[in-house]
Every structure is written in C-alpha cells, then in structure tokens.
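[1] no FASTA, just this:
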C-alpha cells in the first residue's frame, strides 16, 4: 500500500481514539480505555510501515527531519499505549494521537535528505535512545499540560468537567516525575552515546543539537533535584517541564529544519 493511504488511515484511527478520550475528559461519554487503545493500536499498525520504510532508506548519519518526526511520533504512541496498561496516562492520548497523525500526513509529502551508507550500530543506539527519550518526554509534556489545567481549576475551585475525569492531583504529579525520570535516563544514554560514537560533531552539524540537548538535560536535572530536596511541584513543575521540553524540541527538530529545509542541506 502507498504511503498516503496508510497515513490517512492512521490519522483517522488516531483521531477516533483521541476524540473518544477527549469526550471522556469532558464527561460526554463513558470511559472506554480498551476502545481508545484498540483504535490507537490500529493507527500504529498503519504508522509503523511508514517509519520502517523511511529508516530502510539508509540516511547519511542520523535520521533526517521527516524520518525523525515519523519515528519519534510512532514511538511516543507505542510507549503511551504500553504505559497506559499499568499507569493512568491514557488521557495524554487526547493530545498526542492527533499530533502523531498530522505528522504522518505532512511527512508523506515532505522532501527527504539524500541517502548515504546508513548508520553504524553505535549511531543506531544513539538515534534510538534519542528517539525514545524525546517520545517519553513528549508524553511528560502533555501530562504537564493536563496537570497545569488541573492545578488552575482546583485553585479557582472549579471541580467539574475535565478535573473530575483526571486522576487525583498527587497521582498526576507522581506520574509526571516518573515519566521525567525515565526520559532523563534515556536522554543521558543518548548524550553519552553521542559523545562516544559521533566522530566530529562540528563536521556533522551536530554541535548545536548537543548543546541544546545538554541544556535540556540540565533543566530536567534541576527540576528533579529541586523536587526531591526543595519540594518543587504544581505549576512550577509544569513550567520547568514545558521549558525543558521546548529546549529539547529545538535540539531535535530546530537544527534539522534549518539545515534540511531553510538551507536545503542534507
């Protein structure tokens, strides 16, 4: 099957899952976790062939903008569906799944960089750990948005609607920091493997990506340490999480967009 029909099918399935979960949050329909996971999993089955096809082209050093976006969004959906079996994080699907679908639709027409000899095992480890770290921290960012909505609603004594559908505030905060810890472990592996296996960051135009990734690591590290020692939580935790993720977003996609699109450099 061609890329566009698969992308459209995945988008519609993701949209169906996200719509039901969004209506559940709004208390318009009863919770149906199995239904949301089923539609999400079917969308992922359409998503994965596109990601595998892009990876199979063997890009020069690291996955380009299109491949990275498709791979990371697919991994984020996979991680979310898996974690939701054990943790109450399925509400994140309302925001994450439509985004993954839109990325697929854009990717089928986006120009790909020139292809080369492919990735070495060390570079593959770096790319995979980077993608998993970004995917987990993407889920954490959406979780932070939900936590922020919940905090603001409770602060203004609004206890109906979305707030009633969310887990207790303490559970939401615990889930957020669990996601950040897991994402930080993978981000650390990504940075260490990058220093170990990337020969010349400046020649490969990766210096800015590394600097921004280190900056994001520092932001998340400060948040985790301050949460443990100083009790940071609530809106402060939300702001630091979103700030760290914004820096990571610039690290992963900002540089690729400039090099591959604005400068038209593979």
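    In hand now; what should we look at? The model shown is predicted, which means the values in this text are computed figures rather than measured ones. Numbering: from 1, shown residues only.
[2] please count neighbours and contacts with C-alpha atoms only from this point.
    Noted.
[3] packing partners of the helix or strand harbouring residue 178?
    Secondary structure from DSSP states H and E places residue 178 in helix 169-197. Judged by 3 or more C-alpha pairs under 8 Å, 6 or more residues apart in numbering; DSSP states H and E, helix 169-197 is in contact with helix 121-155, helix 207-230.
[4] now these in CSV, with mean neighbour count and distance to residue 17?
    Putting the helices and strands packed on helix 169-197 into CSV (neighbours: other C-alpha atoms under 10 Å; distance: least, C-alpha to C-alpha, whole Å) gives the following:
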stretch, mean neighbour count, distance to residue 17
helix 121-155, 21, 16
helix 207-230, 17, 30
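[5] so can I have a markdown table of the ones you listed showing distance to residue 187?
    Formatted as a markdown table, the helices and strands packed on helix 169-197 follow (distance: least, C-alpha to C-alpha, whole Å):
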| stretch | distance to residue 187 |
| --- | --- |
| helix 121-155 | 5 |
| helix 207-230 | 7 |
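[6] of those, which is nearest residue 262?
    helix 207-230 (16.0 Å; C-alpha to C-alpha).
[7] give me the three-state assignment for the closest residue to residue 141 other than its chain neighbours.
    Nearest residue to residue 141, sequence neighbours excluded (C-alpha to C-alpha, 6 or more residues apart in numbering): residue 242, at 5.8 Å. Using DSSP: H, G, I helix; E, B strand; the rest coil, the structure places residue 242 in helix.
[8] looks like residue 242 contacts residue 144 (just checking).
    Yes: counting by C-alpha atoms under 8 Å, residue 242 sits close enough to residue 144 to count as a contact (7.2 Å).
[9] what's the burial count for residue 261?
    Residue 261 has 16 neighbours, counted by other C-alpha atoms under 10 Å.
[10] pasting the second one now:
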C-alpha cells in the first residue's frame, strides 16, 4: 500500500512544482496537464483506501495518520472539481493547496509507523458525520488559502510593493467572492456534520451533547465562521477582518480535527 501513497505523493509534488513554475513565469491560465497529474495521484491514493474500506465491510478506521490520508484525498477531490467548475481562482489555490497535500500525505506516511491502532467507525450516522467533516475541513482549508492570498494582495496594494507574486493573483473582489463561497459551503457542511454527530451521540448515549475537547473546538469553529457570515451579510465585512476570522476559525478547526488526535495518540498515550 505504501507504494501507492508514495506514487500519489510524487504525482502531487510534480503537479505542485508545475503550478508554481507556471505561475511565476507569468502564465495566466493553468495547463490541463496539472489537472491530469492530480487526478492520477488522486486515483493512486484512493484505490487502496477504497479497497481497504470495502474489504472491512464499510468499517472506516480513523486515527491521526488515517485522518491525514483522508483529508489529503478530499482536498484533491475538491481541487479537481474546483478546477473544472470554478475557474481560475480555484485553480490558483493549487499554488498552496498542492504543496499542502504533499505535506499532509507525507505526514500521514510518517505517522503511520508510530500510530496506535485505528478506531473503527461504523454506522450510517457516524460515517455520514465523518464524510461531512472531511468535506468541511477541505473547504475551510481552501478558504484559509484564499484568506492568505487576500491578505498578501491587500498588503501589496497598500505598501505599493507589487511584484511577480502580486501579478499572478486574480482581482481582490474575485478572491473575496471565492473565499466567502468556500466559507458558506464549509459552514453548511460543518453544521450538518454537527447535527449528525449529535444524533449519533443521542443514539449511543442518550444525549445530544457530549463534552469533549473536540466538541468544544468544533463549536468554537462554528461560532467564529457563523459570526463572519453574519458580519458579511449585515455589515459587509471584508479585508483584514474577514481574513482574521477565517484564519481563527480554521485554526480552531485544525485543533478539533487533528490537534486533539495528536495529543491523545502521541502525548497522552506515551505518558
């Protein structure tokens, strides 16, 4: 299985290098070869994961390493779909998203050697919660990338230090529109995942809210993005405020989705 993941990592790395080189040379449109490279890596990565899922009878094992594997795969799916559906802004996200996918998958391979046995995830509610959470995480990751691009472009405009990196970015309004599209879609998926998580908790324990670090960080993420969307709708929030809220919310989501697992698996279990 590791051969598949190393091959996928290589494909993502080549696509990443191609995108960065292409953009720094001032090309406005992405070459379709990047899309095919990512697709090839995505298939190489996904085949053994899906085969293992089918072989286990639909039982998904989830620890930190597997969470990283699945999140990189979902980010690849979102990039492939966005490349075709959303145009240049979504394609440009590959400048940061593709290297992040390489690091994420590489981290999964590294941690898999020391990871504890994965906890099985079964049942439609829990699997639905997991799928929705992964999709929300992927969308918010892309939103965070656009927030960083937005911050860089606004800083360059104000400081009047324009250069090759500035020239390759789309107009500020287009960046912000795509950023808030990702936030709205991610917020909807996160809300739905929280509802399915609450229903699963009630099914298993008779309560809708189970107090845990993951739940607290998830609720904090939901509140931050909820406030951002309300501020955007009623006050027209944009610029630095939108960037700060997006990055705060994403940081809390990383803690909920990955940070809690890291503490449990590599700090608490080793003491």
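    Thanks, I have the structure now. Computed from a predicted structure; not experimentally measured.
[11] if we can go back for a sec, so which bit of structure 2 is the helix holding residue 178 of structure 1 matched to?
    Aligning helix 169-197 of structure 1 against structure 2 (TM-score structural alignment) gives residues 172-200.
[12] give me the mean deviation of the matching stretch from structure 1.
    Its match in structure 1 and stretch 172-200 of structure 2 itself, once the structures are fitted together, sit a mean 0.4 Å apart by mean C-alpha distance after the TM-score superposition for structure 1.
[13] just the buried positions in that stretch, please.
    175-176, 178-180, 182-184, 186-194, 196-200 (16 or more other C-alpha atoms under 10 Å).
[14] picking up where we left off before, show me what the residue nearest to residue 141 of structure 1 lines up with in structure 2.
    By TM-score structural alignment, residue 242 of structure 1 lines up with residue 247.
[15] residues near its match, how many?
    Residues lying near residue 247 of structure 2 (other C-alpha under 10 Å) number 20.
[16] could you tell me where stretch 130-142 of structure 1 falls in structure 2?
    Taking TM-score structural alignment, stretch 130-142 of structure 1 hits residues 133-145 over in structure 2.
[17] quick one: that stretch to structure 1 mean distance?
    Superposing on structure 1 and averaging over aligned pairs (mean C-alpha distance after the TM-score superposition for structure 1), stretch 133-145 of structure 2 comes out at 0.7 Å.
[18] isn't residue 218 of structure 2 up against residue 253?
    Yes: under the criterion of C-alpha under 8 Å, residue 218 of structure 2 makes contact with residue 253 at 6.2 Å.
[19] circling back to that earlier point, contact partners of the match of stretch 130-142 of structure 1?
    Outside stretch 133-145 of structure 2, the residues that touch it by C-alpha atoms under 8 Å, 6 or more residues apart in numbering are 70-71, 74-75, 78, 93, 96-97, 178-180, 182-183, 185-187, 189-190, 193, 243, 246-247, 250, 253.
[20] now with 6 Å, please.
    Stretch 133-145 of structure 2 has contacts (C-alpha atoms under 6 Å, 6 or more residues apart in numbering) with 71, 75, 179, 182, 186, 189, 190, 193, 247.
[21] residue 49 of structure 1 matches what in structure 2?
    Under the alignment defined by TM-score structural alignment, residue 49 of structure 1 is paired with residue 47 of structure 2.
[22] ok, now how distant is its match from residue 16 of structure 2?
    21 Å (C-alpha to C-alpha, to the nearest Å).
[23] which one's more surrounded, the two?
    Neighbour totals were compared for residue 47 of structure 2 and residue 16, and residue 16 leads with 24 against 14 (other C-alpha under 10 Å).
[24] quick check: closest non-adjacent residue to the counterpart of the more buried one in structure 1.
    In structure 1, residue 16 of structure 2 lines up with residue 18, judged by TM-score structural alignment. Leaving aside its chain neighbours, residue 18 of structure 1 sits nearest to residue 94 (4.2 Å; criterion: C-alpha to C-alpha, 6+ apart).
[25] the one you found: which element?
    helix 93-107.
[26] what angle sits between that helix and helix 121-155?
    Here the directions of helix 93-107 of structure 1 and helix 121-155 differ by 140 degrees (axes from the mean of the first three to the mean of the last three C-alpha atoms, to 10 degrees).
[27] residue 35 of structure 2 belongs to a strand?
    No: judged by three-state DSSP, residue 35 of structure 2 forms no part of a strand; its state is helix.
[28] neighbours around it, how many?
    20.
[29] leaving out chain neighbours, which residue sits closest to it?
    Nearest to residue 35 of structure 2 is residue 80, by C-alpha to C-alpha, 6+ apart, at 6.6 Å.
[30] so that neighbour is in which element?
    Using DSSP H and E, residue 80 of structure 2 falls in helix 64-85.
[31] name the helices or strands packed onto the very next helix or strand once past that helix?
    Once helix 64-85 of structure 2 ends, the next helix or strand along the chain (criterion: DSSP H and E) is helix 88-92. Judged by 3 or more C-alpha pairs under 6 Å, 6 or more residues apart in numbering; DSSP states H and E, the packing partners of helix 88-92 of structure 2 are helix 64-85.
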